[in-house]
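S.K.: after the sequence you'll find the predicted model.
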Amino acid sequence: MRSILKFGCNLSFGILLTIGIGTAMVEPSVNAAIFDRSGRKLPDREVNSARVNWQMLSTAAGRRYNGVGLIEVNYGICTGFLFSTGVHPKAPAYVLTNGHCQGSARKLPGNREIIVNRSTKTQFTVNYFHDFKADRLTIPVKRLVYGTMKNTDIAILELSKTQQELIAAGIVPLQIAAAPPVAGEPAIVVGVPSEGVKDELNFLHAVTCQTGELANVKEDVYNWQKSLRHRCSIVGGMSGSPMISLKTNRVVGIINTGVNDNATKQPQCSINRPCEVAQNGAIQTFPQENYGQLVDRIPSCFNPQGVFDLDRASCQLERP
C-alpha cells in the first residue's frame, strides 16, 4: 500500500526504495488497509480524510503511550515500542518492532534467518506527539539482540540506556501479554502513520478496533504462523505498532502486513498481496484483512535481571 521507507519524518511525499527478495525488486511496506468508523474499508487515496478510523494523540491524552515511538534507520522508518522486562534497576531498555524493519535498503532477512546480537545504526525516538513542546528524546540502539521473519516478523532492540533511566525520564514501558488474545477482544493500535500522510498528521495516532481470528499467512517467501487478523487502519510507517488489549492494557500483537490496493492484480501470496493458507493448502487473499504477529512468547526469554537470554530454558523463541 504505502512504503514504510521515506527519507526523514516530515516529507510530504513518499520516496520508494527497492530491495531484493529472491530475484525480484520490491518495496518493503506495511501493505495494509484503512477503514472508516463503521468498519468499512476505504480506498488508499482517502488516507488524509477525516473518515479514517484513527485519531492523532496529544501529549496529555497519550501519555501512557509515550514509549511508542519512531524507529529510524538509514533507509526509512517504522514504529516500535518500549516494553517492560521487570523491575531490575540495571536492566537494559528494550524495544520491539518488526523483523522486516531491521533489513537493509537492498535486502530483508531471509525466510529462514534468525539474527542474534548484531550491531545496528537504528535510533529510537519517543514522545512523538504533534504537540510535544520539549526536545524529543532520541536513543541510539546498542544492538539488535533478536530478529527474524521466519514464522513470525519480530525484532528486539537493546537501547543504550537502561529501562530505569527511561522510566525516570517519564517514558512508560508497555506490558506484554502472556497469552494470545481472544477473537473479538477490543484493542487499540498506536503508531506513526507516514506514507501518504500529510506532514501535520505524521505523528502518533491511536486506532480503536478488535482482534480477529488467527490465520497462517504467506507473503512471497515468508510464512507467518498464527498471524492475528484485524481491521485496524494501518499505513506505511506503522510497521511494528503495538496492538494493546483494552481489557488488560497489555500488548497482544504487533502490526506487520496486509494487502496493497494496487496489488490486487498480482499473483496471490506475492509481495504486497499476502494470502491465507488453509490446513488443506488452499490459498486465498482477503483485501479487507490486515495482519499482526503474536508476542506472548517474548517475555519467556528474559531472565530475572531483565536481560534477554535466548539460551534460557524457558525461552520459547526459535533459535538459529
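M.R.: All right, it came through fine.

S.K.: only C-alpha atoms for contact and neighbour calcs from this point on.
M.R.: OK.

S.K.: tell me the SS of the most centrally placed residue in the chain?
M.R.: With distances taken as Cα atoms, centre = their mean, G240 lies nearest the centre of the chain, 1.0 Å away. Following DSSP: H, G, I helix; E, B strand; the rest coil, we place G240 in the coil state.

S.K.: let me know whether it touches G80 as I believe.
M.R.: Yes. Under the criterion of Cα atoms under 8 Å, G240 makes contact with G80 at 5.1 Å.

S.K.: ok, back up a step: quick one, what contacts the residue nearest to the centre of the chain?
M.R.: Contact analysis of G240 by Cα atoms under 8 Å, 6 or more residues apart in numbering lists 78-81, 96-98, 101, 154, 191, 254-256.

S.K.: biggest separation within those residues, which pair?
M.R.: Distances among those were taken as Cα to Cα; the most separated pair is I154 and G191, at 15.7 Å.

S.K.: name the element the most far-flung residue of the chain relative to its centre belongs to?
M.R.: When distances are taken from the C-alpha mean of the chain, N280 lies farthest, 29.5 Å away, according to Cα atoms, centre = their mean. Taking DSSP states H and E as the definition, one finds N280 inside no helix or strand.

S.K.: ok, it to L228 distance?
M.R.: Distance, N280 to L228, using Cα to Cα, to the nearest Å: 20 Å.

S.K.: same question for I234.
M.R.: Using Cα to Cα, one obtains 14 Å as the distance from I234 to L228.

S.K.: quick one: which of those two has more around it?
M.R.: More neighbours surround I234 than the other of I234 and L228, with 34 against 27 (other Cα atoms under 10 Å).

S.K.: try it against this one:
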Amino acid sequence: MNKPLAGALLALTLLGAGAAPAVAAEADVSAKAVDFAGTVALSNCSGSVVRTAAAQPNDPALVMSNGHCLETGFPAPGEVVVDRASSRSFGLLNSSGTRVATLRAAKIAYGTMTDTDVSLYQLTSTYGQIESRYGIKALELSAVRPAQGTDIKVVSGYWKRIYSCDIDGFAYRLKEGSWTWKDSVRYTSGCDTIGGTSGSPVVDTATGKVVAVNNTGNESGGRCTDNNPCEVDENGVVTVREGINYGQQTYTLAACIGPGSRVDLNRPGCTVPKP
C-alpha cells in the first residue's frame, strides 16, 4: 500500500528526505482545472468529498478514501465494514490547497480491502452546507469504467500534490500480502505516488470525474509482498513492475449509492463485496 502515515515526521522517516511535501504553488494544475477543491487530508491518508450525479444538496456528504486508511485498522481479507459509528475529522481543501474547514464523520458507511481498497464515510454536513459555507463542490464519481490511455491526475490532499499520468492498463488481479484486488488501474510512471497519497481521488482530466482511488505501488521489486504488489493474469502468470503504482476503480462503488447518500449493496450494478 501507499502507506497511511501517522504524521509528517513519520512520513519523512518512511520516505526519505527527498519526499518532502510539495507546496500548492508547485502542484501540477492542468487546463482542465483539476485542483485541490473538494479533496481532504486525513490524519494518515488523502481523500475527497464525492457525490453521484443524482445527489441532492440536502443529502449527507460522503468522503472517499482507502479501506487501509480506516481508523479501525486494516480490514482482514473478506471483511466488509458497514454503518459503523465514527467521529473522524477531515481537513477540507480549496482549489489552491489551503485548508478551509474541518469536516466530521457520522459513520463509516462502507469499507473493505477485499476485491477493492476503499472506504466511504458519511458526514454530519450536507453537500449544500459545504458548498454554501465554503464555496466547494463535491467531486463526481464516474458511473462508467475508465479506458486504457485515459489522462488522469492523482490529487493528494495530505501532501497538497498533484500527479499527472495516463492509465497504462489494468491488472486482472493485484496481490499484496494477504489482500487481492480485482481489475486494478495501473498508472504510467508519471504517477510516482508515495506514502500519504493513499485514498487520493484519481480524476479523468477530460471529464473532471473520479474514476479510481489511489492505493498502492511496488516499492522495491518484491513479489506479492506488503508494499510490493504483483499482477496476476487470468492464467496465473505473475508480473512484478517495480516502481509502478495502482488505483482501484470506483464505478462499481458509485452504483451502490442511492438517494440520501445511502449505501445499498443490493442496488443494480453494485458489485463491491458484501458483509
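M.R.: It's in. Only a predicted model underlies this, so the values are computations on that prediction, with no experimental measurement involved.

S.K.: and for G240 and G80 of the first structure, which residues touch both?
M.R.: Common neighbours of G240 of the first structure and G80 are listed as 96-98, 191 (criterion: Cα under 8 Å, 6+ apart).

S.K.: just among these, which is most surrounded?
M.R.: The most crowded member of the shared contacts of G240 and G80 of the first structure, judged by other Cα under 10 Å, is G191 (33 neighbours).

S.K.: read off where stretch 286-293 of the first structure ends up in the second structure.
M.R.: Against the second structure, the aligned range for stretch 286-293 of the first structure is residues 241-248 (TM-score structural alignment).

S.K.: stretch 147-165 of the first structure too?
M.R.: The aligned range for stretch 147-165 of the first structure is 111-129, by TM-score structural alignment.

S.K.: buried sites along that stretch?
M.R.: Within stretch 111-129 of the second structure, the residues scored as buried using 16 or more other Cα atoms under 10 Å are 111-123, 125-129.

S.K.: and it, end to end?
M.R.: Across stretch 111-129 of the second structure, the terminal residues are separated by 25 Å (Cα to Cα).

S.K.: with stretch 204-218 of the second structure instead?
M.R.: Where stretch 204-218 of the second structure starts and where it finishes are 23 Å apart, if you go by Cα to Cα.

S.K.: what range does it cover in the first structure?
M.R.: Mapped onto the first structure using TM-score structural alignment, stretch 204-218 of the second structure spans residues 245-259.

S.K.: for I162 of the second structure, which non-adjacent residue is spatially closest?
M.R.: The shortest distance from I162 of the second structure to any non-neighbouring residue, by Cα to Cα, 6 or more residues apart in numbering, is to V155 (4.6 Å).

S.K.: how far away is that neighbour from D264 of the second structure?
M.R.: To D264 of the second structure, V155 of the second structure is 27 Å away according to Cα to Cα.

S.K.: settle it for me: which of these two has more neighbours?
M.R.: The residue with more neighbours, out of V155 of the second structure and D264, is V155; 33 against 17, by other Cα under 10 Å.

S.K.: which SS class is that one?
M.R.: With three-state DSSP as the criterion, V155 of the second structure reads strand.

S.K.: show residues contacting the strand ranked longest in the first structure.
M.R.: When the first structure is parsed with DSSP state E, its longest strand is strand 205-219. Among residues not part of strand 205-219 of the first structure, those counted as contacts by Cα under 8 Å, 6+ apart are 53-57, 181-193, 223-233, 269-278.

S.K.: before we move on, what about stretch 111-124 of the second structure?
M.R.: Applying Cα under 8 Å, 6+ apart, the contact partners of stretch 111-124 of the second structure are 60-70, 74-82, 103-110, 179-182, 199, 213, 215, 248-249, 261, 272-273.

S.K.: now the helices for the stretch 1-150 of the second structure?
M.R.: Counting by DSSP state H, counting those that start in this stretch, the segments of the stretch 1-150 of the second structure that form helices are 8-15, 127-134.

S.K.: make TSV out of these and add distance to T239 of the second structure.
M.R.: Output for the helices of the stretch 1-150 of the second structure, formatted as TSV (distance: least, Cα to Cα, whole Å):
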stretch	distance to T239 of the second structure
helix 8-15	25
helix 127-134	42
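
S.K.: for E242 of the second structure, which of those helices is the nearest?
M.R.: helix 8-15 (16.1 Å).

S.K.: and the closest one, what's buried?
M.R.: Buried-residue list, helix 8-15 of the second structure, by 16+ other Cα under 10 Å: 8, 11-12.

S.K.: from the contact counts, what lies against it?
M.R.: Here helix 8-15 of the second structure touches no other helix or strand, going by 3 or more Cα pairs under 8 Å, 6 or more residues apart in numbering; DSSP states H and E.
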